[in-house]
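Participant: have a look at this prediction, sequence included:
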Amino acid sequence: MRRGEAIAQLGGGPTLIRLFVAEEDINRVAKGQNVLISLNTYPDETFEAKVSQVFPAFDAQEQSFLIEAEFISRPERVMAGTQLQANIIVGQKAQALVIPTEYLLDGNQVALANQELRTIEVGLSNDRWTEVLAGLEATDELILKPAN
C-alpha cells in the first residue's frame, strides 16, 4: 500500500428509493416500470428511476406495500432519508384526451360552458387527471362548478 492509495470504497452500490404504494394501486406496479422522482433537496428537477423490487407483503404499520426503485439518472448528492415525491408510470398513451379529475361530476359527467351536463366514458384516472375515451372533444369548454 502506498500513500494516497484507496483502501476502501464506501457506498458504491446503487441508491435505493423506498416507496410505499397504496393497496388499491399495487396490482398496477411491476418490476421494470419507470418512476419519475422529485426530491425536496432538488425542487426544480425530476430524476428517472426504475422499479427494482415489489415486495409481496402488506406493511401494516405504513398501511401500504413497499417497493424499491433505483435511479437511472442520479442527482450528484443524495442524503439518506431525503423526502421525495414519486410517480410510477403504469401506462402511457399517445394523443390521449385528459381533463382535470376535479371537473368530473358523479364520476362520469362534466359540465360544459353552455350549462349542458354530458356523460362521458372515462379511462385511466388518478387524483389529478382523467382520460376521456368518448363523449368529449378537445374543443369542448368545461366549467368546474355548474350553476345548478
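Facilitator: Cool, got the structure.

Participant: switch to C-alpha atoms for all contacts and neighbour counts from now on
Facilitator: Noted.

Participant: other SSEs contacting the longest strand seen in the chain?
Facilitator: Across the chain, the longest stretch assigned as strand under DSSP state E is strand 47-59. Contacts of strand 47-59 with other secondary structure elements, assessed using 3 or more CA pairs under 8 Å, 6 or more residues apart in numbering; DSSP states H and E, are made with strand 34-39, strand 64-71.

Participant: adding another structure so you can compare the two:
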Amino acid sequence: MERFEGGDRSQPAGILRSRRHPASCGDHLVRARLVMTEGLIAEGLGISPDEIHHSTRGRARSAEARQMVMYLAHVMLGLSLCEVGRRYRRDRSTVAHACRKWEDRRDDPYCDTFLTEVEQIVMGACRLRFNPTCGDKR
C-alpha cells in the first residue's frame, strides 16, 4: 500500500491506495461508500461536499457534516479512528469526539432517522450488481 499525500485537492491526503487492481480488494468499495456518504450528508445539510475536507474547522454546519461523516465512516464502514482521521486530516481523538457526540445525538429521533437513512442508502446502493445480460433480447 502507498499513501497519497500529494498537493492535488481532488483527493484528500492520507488515502491508502492499493498497488493491486481495485477489483482484487475492498478499498474501492470503501472509497465509493465514503464519497456517497459525504455527498448525502452535504446535500442534507445544504453545503458543498468539498467543505467536509477543509483543513480548518470552517462554518459550524461544515464541522457538523464532517463529524457525521467521520462517525459513519467508523461505525458503518468499520474504519479505525486513525484511518478516519487520516482521511479528514484530523487527530484520532477528534474522530473519537465526533463518534461520541453523534452516538449520543442518535437519541434524538430526527438525527437517528437522518443517519439511518444515509446508512440504508449507502449500504443498499453498494450491494447493487450489474447484470451484463440485462436488456439482451432472446
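Facilitator: Noted; the coordinates are in hand. These numbers come from a predicted model, not from an experiment.

Participant: could you get me the TM-score between them?
Facilitator: TM-score for the superposed chains, counting by TM-score structural alignment, normalised by the length of the second structure: 0.22, backed by 54 aligned residues with a CA RMSD of 4.8 Å.

Participant: out of the helices and strands packed on strand 47-59 of the first structure, which is closest to Leu142 of the first structure?
Facilitator: In terms of CA to CA, the element of those nearest to Leu142 of the first structure is strand 34-39, at 29.5 Å.

Participant: which other helices and strands contact the closest one?
Facilitator: The elements that strand 34-39 of the first structure packs onto, with contact taken as 3+ CA pairs under 8 Å, 6+ apart, are strand 47-59, strand 84-88.

Participant: list the buried ones in it?
Facilitator: For strand 34-39 of the first structure, the neighbour count (16 or more other CA atoms under 10 Å) marks 34-35, 37-39 as buried.

Participant: turn those into a markdown table, including distance to Glu68 of the first structure.
Facilitator: Shown next, in a markdown table, are those (distance: CA to CA, whole Å):
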| residue | distance to Glu68 of the first structure |
| --- | --- |
| Asn34 | 12 |
| Val35 | 10 |
| Ile37 | 12 |
| Ser38 | 15 |
| Leu39 | 16 |
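
Participant: among the helices and strands packed on strand 47-59 of the first structure, which is nearest Thr130 of the first structure?
Facilitator: Ranking those by distance to Thr130 of the first structure, with CA to CA as the measure, places strand 34-39 first at 18.9 Å.
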